[in-house]
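Peer 1: I would like the atomic coordinates for the input below:
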Amino acid sequence: MSHLFSPYSIADLHLKNRIVIAPMCQYSAENGDATDWHLIHLGHLALSGAGLLIIEATAVEAEGRITPADLGLWSDDNESALRRVLSAVRRHSSMPIAIQLAHAGRKASSHLPWDGGQLILPEQGGWRPQAPSAIAHLADEPAPLALDNAGLERVLQAFVAAAQRAHRLGIDAIELHAAHGYLLHQFLSPLANTRDDQYGGSLENRMRFPLAVFDAVRAVVPVTMPVGVRLSATDWVETGWDVEQSVCFAQALRERGCSYMHVSSGGVSPLQNIPLGPGYQVSLAETMRRETGLPTIAVGLITEAEPAEAIIAEGRADLVALARGMLFDPRWPWHAAVTLGAEVSAPPQYWRSQPRGLSRLFGDASIGQR
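Peer 2: Down below sits the predicted model:
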């Protein structure tokens, strides 16, 4: 039996296999509202046979968007638009759906990636980003506004409200985005956080606000609803956030009821030196899993079935996530099942697609033709 296609449970959330569709920004929302693009995008991914689908980074307030076209969940209109999309998807797929709640911090107010991705100044129609400290992400950018106590409370309550909206929408799990150089990661990293109050300086202080956000979200959704964290385990900069600090943070999260860790890296500094290669972040996930005991998702240039199978079989992670690879091949789980001799779920409308000699690919599926 394939390890990759074995079932797995995160708390009370039961997954048919260990394949996760990682959150991938689409930059296709209107005032934070999901559009027909999201219906098409999430709809076809929900037919892929993966065990879990995580909706892209979803801003908890308008100022927390990476770009003006980011998906959001701060308003009734946002909630209504996403409900329309989810209702349609769920009519045709039973795949569990999670959502990643995020705030971009100093990386907010940017052009779309395909338009250059640079900062949009307020006089150009953007807004002034907010961050732990008045330190720009790039040297030639104006500094963001350092959040004061009132701003911190506003952001925390925005995470809480978005989590409550996610629960009302029937979403199965919440993932808090503390990776890739966005706001919660900015608090953790000494490269972005030079505060001299209770939220800066020592590791304990730098963890304080992200932990407070986690506690507040965990408190307002049912105990049966998993709440996990996406974490950059290292900044890939010598003086930045590192694996040892990540382990301390994850241990603190576990004590607070964190359901899983989704382990990534980098994003907070343009000085990062990332050793890219197949599965380059898996060792980070392996360390986090070993040192914390939390269910762990590995991600990062995992593109082939056999390496994904080995990651699970060798106990290096509990699940594997694909992002760009799933965009390139939305039926990746089907093809991995063929390679590994496993079965995968598929809608009956597609049963006729399985190649001859693979009658068990879709389990007990069979179809006749008049």
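Peer 1: only C-alpha atoms for contact and neighbour calcs from this point on.
Peer 2: Will do.
Peer 1: continuing past the longest strand seen in the chain, what's the next helix or strand?
Peer 2: Counting by DSSP state E, the longest strand found in the chain is strand 52-59. Tracing the chain past strand 52-59, the next element assigned as helix or strand by DSSP states H and E is helix 76-90.
Peer 1: With adjacent residues omitted, what lies nearest to Gly181?
Peer 2: Using Cα to Cα, 6 or more residues apart in numbering and skipping residues adjacent in sequence, the residue nearest Gly181 is Val268, 3.6 Å away.
Peer 1: before we move on, what about His44?
Peer 2: Pro330 (7.4 Å).
Peer 1: what about that neighbour, distance to Leu86?
Peer 2: Counting by Cα to Cα, to the nearest Å, the gap from Pro330 to Leu86 is 18 Å.
Peer 1: and the residue nearest to Gly181, how many neighbours?
Peer 2: 27 (other Cα atoms under 10 Å).
Peer 1: thinking again about what came up before, can you tell me which helices and strands the longest strand of the chain packs against?
Peer 2: Secondary-structure packing of strand 52-59 (3 or more Cα pairs under 8 Å, 6 or more residues apart in numbering; DSSP states H and E): strand 19-21, strand 97-102.
Peer 1: Save those strands as CSV, and put in distance to Ser80 too.
Peer 2: Formatted as CSV, these follow (distance: least, Cα to Cα, whole Å):
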stretch, distance to Ser80
strand 19-21, 24
strand 97-102, 15
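Peer 1: Ok, which of those strands comes nearest Ile312?
Peer 2: Proximity to Ile312 (Cα to Cα) singles out strand 19-21 among the helices and strands packed on strand 52-59, at 10.2 Å.
Peer 1: before we go on, could you also do this sequence so I can check it against the first one:
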Amino acid sequence: MGSISFRSPSIQRARDAPYFTPANNAGAAVNPEDPSTPTLFRPLQIRGVTLKNRVIVAPMCTYSAESDPESPAVGALTDFHIAHLGHLAAKGAGLILIEATSVQPNGRISPNDSGLWQEGTDSAQFKGLRRVVDFAHSQGAKIGIQLAHAGRKASTVSPWLAYLAKQRGIKADESVGGWPSNVVGPSGGEEQIWAPGDQFWPPRELKTAEVEELVQDFARSADLAAKAGVDVIEIHGAHGYLIHQFLSPVTNRRTDKYGGSFENRTRLLCEVATAIRAVIPKEMPLFLRISATDWLENQTAAEQTGSWDMPSSIQLAKMLPDLGVDFLDVSSGGNHQNQRIEPHTNYQIDLAGEIRREIHAANQNTLVGAVGFITEAESARDIVQGAEEAQATEAMLAGQEPKADAVLMARQFLREPEWVLTAAKKLGVQISVPCQFARGLL
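Peer 2: Now for the predicted structure:
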């Protein structure tokens, strides 16, 4: 067991905070250059941003944004998000990714989802985001935002309401702020409903001009996020949401420039990444989350069309440097009801490791993140150990090839918000702690 080190409390006010809080930097290793410090607690440089450790809070939908469609604050982050995300910032996460935030009103999963489509820096959406960003920074954390569009999975009610009704999903109609006539996808019709039964709306097919407009909306939201002070932008291209729907031939049956060939199906993603890269600062990292596979190999659903699979993801990964994408966040599934997944502790970590090996074999340096069933300090340590060049030789000699450059966790932070602090203690790493919590942690 290690000990948590607490350096002398700073009496300096955190920069730009409109209230007093010490300039905390919880979760940072006291001696990051010490050879005994595991890679997990070594800094990670991505363009002009340095993460103090390699623990990232993955985006988690909380369905707690303002939902009244008549309110000027619809889609805005609230005090709940400051309490929720701010607590994770105070407890030492290196980077926190704000939940899927829609670039268009109809791109929300539910009426309670967050959005960033309102023009200008005086909007409630911008101000809500800025408050969350400012607090995270006051605690020494970096913070990013995941920009998204739900596509055919949109206009459902919050999952706890679905749970109460004992259904997987409940359609959100106009009476609860939904938009049933404007649920969209790359392809439309009853056969493109996400799940059977009376649970999701059939999407309508986006017109080519609407897809082109969507690209500009992603760029506008990214520009606003950058002006709000976020450190990182992530594009959501996973879990059966709109960009993933375009990537996969199972859900993309288009015949225009956005459908058919691999080049056409990846066109939307490429255009979105290029447009975002053009409007955000050069030093700002751009992340991409993908589902590495639809998990439809040898399934009837994909017999005629094929599916998005690991060879597709590897091919896409090798395109990322030219798109200005710095970090690939590897998840899987979520695009078809007939997916066949046999989850085990390392099932997605192995996918990330395979993609990372292919990236390095191509002499590229896109960073890779692993996510899924990461709960223990030791497993998180082992996933990234040796990812830093200074420790790579030692790791290879020990027969321990890193699977990723950083780990992402979501549910574990709901169960254990102080995970970074307890992980450091288990691994024997001395780290800084927030001044306000020090008496309880020493």
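Peer 1: Would you check the span in the second structure matched by the longest strand of the first structure?
Peer 2: With TM-score structural alignment applied, strand 52-59 of the first structure matches the range 95-102 in the second structure.
Peer 1: mean shift between that stretch and the first structure?
Peer 2: Here the mean offset of stretch 95-102 of the second structure against the first structure after fitting is 0.8 Å, by mean Cα distance after the TM-score superposition for the first structure.
Peer 1: sorry, back to before: quick one: what's aligned to the residue nearest to Gly181 of the first structure in the second structure?
Peer 2: Superposed on the second structure with TM-score structural alignment, Val268 of the first structure falls opposite Asn335.
Peer 1: Where in the second structure does whichever strand or helix holds His185 of the first structure fall?
Peer 2: Secondary structure from DSSP H and E places His185 of the first structure in helix 183-188. Aligned by TM-score structural alignment, helix 183-188 of the first structure corresponds to residues 242-247 of the second structure.
Peer 1: Give me the contact list for that stretch.
Peer 2: 148-152, 185-186, 236-238, 251-252, 258-259, 262, 265-266, 268-269, 290-291, 308, 335 (Cα atoms under 8 Å, 6 or more residues apart in numbering).
Peer 1: So which residues make contact with the longest strand of the first structure?
Peer 2: 15, 19-26, 32, 42, 45-46, 65, 70-74, 95-104, 177.
Peer 1: Same question for stretch 6-20 of the first structure.
Peer 2: So stretch 6-20 of the first structure is in contact with 3-5, 50-54, 96, 172-173, 224-226, 259-260, 295, 318-322, 333, going by Cα under 8 Å, 6+ apart.
Peer 1: how far away is Ala166 of the first structure from Leu156 of the first structure?
Peer 2: Distance from Ala166 of the first structure to Leu156 of the first structure, by Cα to Cα: 15 Å.
Peer 1: would you list every one of the strands in the second structure?
Peer 2: Using DSSP E, strands in the second structure cover 44-46, 49-51, 55-57, 95-102, 142-148, 184-185, 204-205, 232-237, 286-291, 327-331, 367-371, 406-409.
Peer 1: Let me have the ones you listed in CSV, extended by distance to Val279 of the second structure and mean neighbour count.
Peer 2: Below are those laid out as CSV (distance: least, Cα to Cα, whole Å; neighbours: other Cα atoms under 10 Å):
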stretch, distance to Val279 of the second structure, mean neighbour count
strand 44-46, 18, 17
strand 49-51, 17, 17
strand 55-57, 24, 26
strand 95-102, 18, 26
strand 142-148, 14, 25
strand 184-185, 26, 28
strand 204-205, 28, 21
strand 232-237, 11, 26
strand 286-291, 11, 24
strand 327-331, 18, 25
strand 367-371, 22, 25
strand 406-409, 26, 25
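Peer 1: the more surrounded of Ala166 and Leu156 of the first structure?
Peer 2: For Ala166 of the first structure versus Leu156, the count of surrounding residues by other Cα under 10 Å is larger for Ala166: 23 against 20.
Peer 1: Contacts only, for the residue mapped onto Arg152 of the second structure from the first structure.
Peer 2: Aligned by TM-score structural alignment, Arg152 of the second structure pairs with Arg106 of the first structure. Neighbour list for Arg106 of the first structure: Pro129, Gln130, Ala131, Ala136, His137, Pro144, Tyr182, Leu183 [criterion: Cα under 8 Å, 6+ apart].
Peer 1: Can you tell me the number of residues neighbouring the aligned residue in the second structure for the fifth one?
Peer 2: It stands for His137 of the first structure. Taking TM-score structural alignment, His137 of the first structure has Trp194 as its aligned residue in the second structure. Burial of Trp194 of the second structure is recorded as 22 neighbouring residues (other Cα under 10 Å).
Peer 1: With Val247 of the first structure instead?
Peer 2: Applying other Cα under 10 Å, we find 18 residues neighbouring Val247 of the first structure.
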